[in-house]
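Enquirer: Just to be clear, the model below is a prediction. Sequence and coordinates:
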Amino acid sequence: MSVRKTRLFWKALLALLVVVVAGALSVYLLLFRPVAAPRTEDLARLFNHGSIGNEEVQGLPYWIWRVLPQIFPEHVPNGKDGYGAFGMYWRAGDKVPIGFSVTTLGVIDRVSPNCAFCHQGSYRLKPDEPRVLVSAGAGTRVDPQAYIRFLIKVGADARFTADRVMREITTIYDMPLYERLLYRFVLIPATRKAFQDQARRFAWQDTRPDWGPGRIDPFNPVKFQNLELPDDGTIGNSDMMPLWNLDELAPTNIRTFSLHWDGLQTDVRETAVSGAIGDGMSSKTFLRTQKTSTG
């Protein structure tokens, strides 16, 4: 190879490397760069809407998530309206119901479930009165399995296309051009694929009894997805307990408590962290969530 050709080769290689690095950096800045949430001293709001660090794995682009019940009302349980059909409490003025966080990655808001998704309660004293939220209460009305199945059905629906979703979004949000391009060509196709992947990952639940409102199988998803263990046919359906007076469960010199569903943990903090790991938190995002909570 002549000296001239060698120089051209290295220049082309360098140019290609610059393009690859610039492209990777652009993708990171647009879609994955964590944007710090403001710290808060409001512990109730932190519990109800704070991130547990699962937005990279479980986070749905906000505007896709927002319009799904309007596009696919027939997949919402019992013909009810919107996300309230899954038993979640949605306070007027909030961007999402109790039990969801909104975290910005790059330039895109992501919606993810948090601990309050299952641990929330509500009541009313008369049929015509509005419901009253009970933070960290027993989730007797919440139906996590119905929510999972809703997303799976949406992912299998042929109408889940960029044209249909964008048409619904733009009726309620004047989306800037760069965001339209990201949603149309990247986020909507990726979200549909994620729902279809979820259908495969949760196929095991069709061979078990339904969880029903107020109940969840907390460990089979961890076994089959996080730990990649084979399906052993076990049933782990359990009630979603309230999270009140947890200080009373702290270990002392004379006693410890058997915590979580199976009693294998004795530390409240470890129990909470392991639950978040099961819902998609990683070691990297765990450290990030600590910066937005109170000390």
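Expert: All right, it came through fine.

Enquirer: alpha carbons only for contacts and neighbour counts from here, please
Expert: Noted.

Enquirer: the helices in the chain, which residues?
Expert: Here the chain has its helices, by DSSP state H, at 3-27, 43-49, 55-58, 62-71, 144-156, 162-169, 177-182, 188-201, 220-221, 268-278, 283-290.

Enquirer: for the last one, packing partners?
Expert: Put plainly, it is helix 283-290. Packing contacts for helix 283-290, counted by 3 or more CA pairs under 8 Å, 6 or more residues apart in numbering; DSSP states H and E, involve no helix or strand.

Enquirer: Name the residues of that helix that come out as buried.
Expert: 285-286, 288-289 (16 or more other CA atoms under 10 Å).

Enquirer: Same list, the helices of the chain, but as JSON lines with distance to residue 248 please.
Expert: Putting the helices of the chain into JSON lines (distance: least, CA to CA, whole Å) gives the following:
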{"stretch": "helix 3-27", "distance to residue 248": "46"}
{"stretch": "helix 43-49", "distance to residue 248": "18"}
{"stretch": "helix 55-58", "distance to residue 248": "31"}
{"stretch": "helix 62-71", "distance to residue 248": "38"}
{"stretch": "helix 144-156", "distance to residue 248": "28"}
{"stretch": "helix 162-169", "distance to residue 248": "47"}
{"stretch": "helix 177-182", "distance to residue 248": "48"}
{"stretch": "helix 188-201", "distance to residue 248": "37"}
{"stretch": "helix 220-221", "distance to residue 248": "29"}
{"stretch": "helix 268-278", "distance to residue 248": "10"}
{"stretch": "helix 283-290", "distance to residue 248": "23"}
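
Enquirer: Out of these, which one sits most buried?
Expert: Ranked by mean neighbour count, the helices of the chain are led by helix 220-221 with a mean of 21 (mean count of other CA atoms under 10 Å).

Enquirer: Okay, one more to line up with it:
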Amino acid sequence: MNTHYVREPMDEGARRWRRLRNGIAGALSALAVFFLVSSRYAPNQPVTYEHIEDRFRYGTIGADTDSGLPLRVMQVLPRMFPEYLPAGGRRDYTAFGFIQEPGHPMPVGFSIRRRVIDLVGQNCAVCHVGSVRASEQSAPTYYLGMPANTVDLEAYFEFLFRCASDARFTPDLVIDEIERDGALFPLDRLIYRAAIERMKTGLLSQRDSLGPFLRENPPPGPGRVDTFNPYKTRQFAAYYQGHIPDEERIGTADFPSIWNQGPREGMHLHWDGNNTSVNERNVSAAFGAGATREDVDLPRITSIKEWLDELPPPAFPFERGADLARLQRGQALHAEYCASCHAVGGASVGRVVPIEEIGTDEHRLNSYTQFFRQLQVFYGRGYDWEFRHFQKTHGYTNQPLDGIWARAPYLHNGSVPTLWDLLTPAERRPARFYRGHDVYDADRVGFRVDVREVEGRKAFLFDATLPGNSNKGHTGARYGTELSDSDKWALIEYLKTL
């Protein structure tokens, strides 16, 4: 016997309530999905830091936006392609001399921004945090604002180019490697597939534009960079069309220190003194780190600038001589030979010395041309940071010597390893020496010239006979190279106090 149950007809009020209830549930579900997706894939939000030192080490300057590389990909590249890392040392980014602090996903000098996924870019600290140790066996001490004496940027970019050129650099294989550290969400996998393809295309394009330029020039090695010539293959590629004239092709220079910037406002900045505005110098450096005209982060750069204005140079960290008479003699020699050009308030500090007079290597000076200056002015026209103070000079600028002990090697191209060698006539300075390590020579004031490796990481053999590397100039009686040895040691003892 079949029994049929007849449902009582639902009254209109009940139907309305059910529709309302279902509508509310659907809206809440949609809202939950929206908040889940928006919180996970929030657009264009950099990681921020409370303390100014952390903002300097890890905060954004805008280079992690359009030029940003996927964080999860960057973290696995050394593991996927260890054969492309420099020989010796750890199999991570410290192989390039970067400083890796515990608890941070990338080294000092790399910022992180959430732009659908986490992207990384470089900031000021990548070139301006250095390290010093007393011996090969001792632990290093890090100094903010010091030249990044161990960082080899060219080797780092060559690593990225080789990874992108490798047949294994595919979305499938890279994602498999990423998921060894934890599974990705399904939507993440789709996003990373597109991001990996974009990263590969971008790196190969950059390799093709920079590659010939890098191969034709002597390798800069650690602690040095060509500041302006890469613009000619990237931002200004349409004007140079793949060809940089031989006379301006090499512009390698040492990373400078950037502490105590306040007194430097109005001085001629950069090694050749081509700008007198600290703000413009900073914005120009941000472009060198990968920021674009649209994405450069002026408020955060200004915040860092205000901190650097008053950041004091680090004190000499090693034991100093106790001979007061020698120190006083050194102070008198400094006043006689150095102060007018290198002490704040000196008659010639912050001024450009003609190349014929200073006599140092001319390549960095020649790399910056009047034509390049005009391109810079045009590049910034109409933007808040518009360039107004760049100029072509014909020499190198006198700089204050604050924290000079931590700014080795010396001269604009880092061709002289210690202050003792700088006070030696140019023809007797070392033609070859090891640099790129952080083992310090507290007597001669500079990094030791004989250290070939530290913790397995190889040092770089600098050759002063190569183009752009000459250690000539800044020599003769007026520069103190004809002083007696005892006077030189006294002067060096005083320079340790600056």
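Expert: Everything's here; your move. Predicted model, so just to flag it, every value in this text is computed and none were measured.

Enquirer: Assuming the best superposition, what's their TM-score?
Expert: The pair, once superposed, lands on a TM-score of 0.81 when counted by TM-score structural alignment, normalised by the length of the first structure; 260 aligned residues with a CA RMSD of 2.4 Å.

Enquirer: that older thread, of all the helices of the first structure, which lies closest to residue 133 of the first structure?
Expert: Closest approach to residue 133 of the first structure among the helices of the first structure (CA to CA): helix 43-49, 10.6 Å.

Enquirer: in the first structure, what residues pair with stretch 19-28 of the second structure?
Expert: Using TM-score structural alignment, stretch 19-28 of the second structure lines up with nothing in the first structure.

Enquirer: how far out from the middle of the chain is that stretch?
Expert: Relative to its parent chain, stretch 19-28 of the second structure has a centroid offset of 53 Å by CA atoms, centre = their mean, to the nearest Å.

Enquirer: Likewise for stretch 24-42 of the second structure?
Expert: Relative to its chain's centre, stretch 24-42 of the second structure lies at 40 Å (CA atoms, centre = their mean).

Enquirer: What residues of that stretch count as buried?
Expert: Across stretch 24-42 of the second structure, burial judged by 16+ other CA under 10 Å covers residue 41.

Enquirer: and stretch 219-239 of the first structure, how far out from the chain's middle?
Expert: 19 Å.

Enquirer: which residues make contact with it from outside it?
Expert: For stretch 219-239 of the first structure, contacts defined as CA atoms under 8 Å, 6 or more residues apart in numbering pick out 201-202, 204, 208-209, 211, 214-218, 261, 278.

Enquirer: Put the buried members of those into a PyMOL selection.
Expert: Applying 16+ other CA under 10 Å to those, the buried members can be selected in PyMOL as follows:
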select buried, resi 202+211+214+215+216+217+218+261+278
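
Enquirer: can you tell me which of the contacts of stretch 219-239 of the first structure are in strands?
Expert: Those of the contacts of stretch 219-239 of the first structure mapping onto strands are 215-216, per DSSP state E.

Enquirer: ok, now which ones touch the residue most central in space within the first structure?
Expert: Centroid check for the first structure by CA atoms, centre = their mean gives residue 112 as the closest residue, at 2.6 Å. Residue 112 of the first structure is in contact with 51, 54-55, 58-60, 100-103, counting by CA under 8 Å, 6+ apart.

Enquirer: still on that earlier bit, from the buried residues of helix 283-290 of the first structure, which single one is nearest residue 155 of the first structure?
Expert: Nearest member of those to residue 155 of the first structure, counting by CA to CA, is residue 285, at 26.8 Å.

Enquirer: The closest one -> the second structure?
Expert: Here residue 285 of the first structure is matched to residue 295 in the second structure, going by TM-score structural alignment.

Enquirer: Would you mind measuring from its match to residue 329 of the second structure?
Expert: Going from residue 295 of the second structure to residue 329 of the second structure by CA to CA, to the nearest Å gives 52 Å.

Enquirer: Stretch 122-130 of the second structure corresponds to what range in the first structure?
Expert: Under TM-score structural alignment, the match for stretch 122-130 of the second structure is residues 113-121.

Enquirer: which of the residues in the matching stretch are buried?
Expert: Result for stretch 113-121 of the first structure [16+ other CA under 10 Å]: buried residues 113-121.

Enquirer: So what touches that stretch?
Expert: Stretch 113-121 of the first structure is contacted from outside by 47-52, 54, 58-59, 88-89, 98-101, 133-142, 144, 214, 240-243, 276, 279, using CA under 8 Å, 6+ apart.

Enquirer: Can you get me the start-to-end distance on it?
Expert: End-to-end distance for stretch 113-121 of the first structure: 16 Å, by CA to CA.

Enquirer: chain center to it: distance?
Expert: Using CA atoms, centre = their mean, the offset of stretch 113-121 of the first structure from its chain centre is 11 Å.

Enquirer: Distance check, the counterpart of residue 102 of the second structure in the first structure against residue 222 of the first structure.
Expert: Residue mapping for residue 102 of the second structure onto the first structure gives residue 92, with TM-score structural alignment as the criterion. Look at residue 92 of the first structure and residue 222 of the first structure: by CA to CA, they are 34 Å apart.

Enquirer: now swap in residue 250 of the first structure and tell me
Expert: Taking CA to CA as the measure, residue 250 of the first structure falls 25 Å from residue 222 of the first structure.

Enquirer: Tell me which of those two has more neighbours.
Expert: residue 222 (17 against 14; other CA atoms under 10 Å).

Enquirer: Show residues contacting stretch 39-46 of the second structure.
Expert: Taking CA under 8 Å, 6+ apart as the rule, stretch 39-46 of the second structure contacts 59-60, 65, 111-117.

Enquirer: Could I get those residues in JSON lines, plus columns for distance to residue 189 of the second structure?
Expert: Formatted as JSON lines, those follow (distance: CA to CA, whole Å):
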{"residue": "59", "distance to residue 189 of the second structure": "27"}
{"residue": "60", "distance to residue 189 of the second structure": "26"}
{"residue": "65", "distance to residue 189 of the second structure": "20"}
{"residue": "111", "distance to residue 189 of the second structure": "23"}
{"residue": "112", "distance to residue 189 of the second structure": "20"}
{"residue": "113", "distance to residue 189 of the second structure": "19"}
{"residue": "114", "distance to residue 189 of the second structure": "16"}
{"residue": "115", "distance to residue 189 of the second structure": "15"}
{"residue": "116", "distance to residue 189 of the second structure": "12"}
{"residue": "117", "distance to residue 189 of the second structure": "11"}
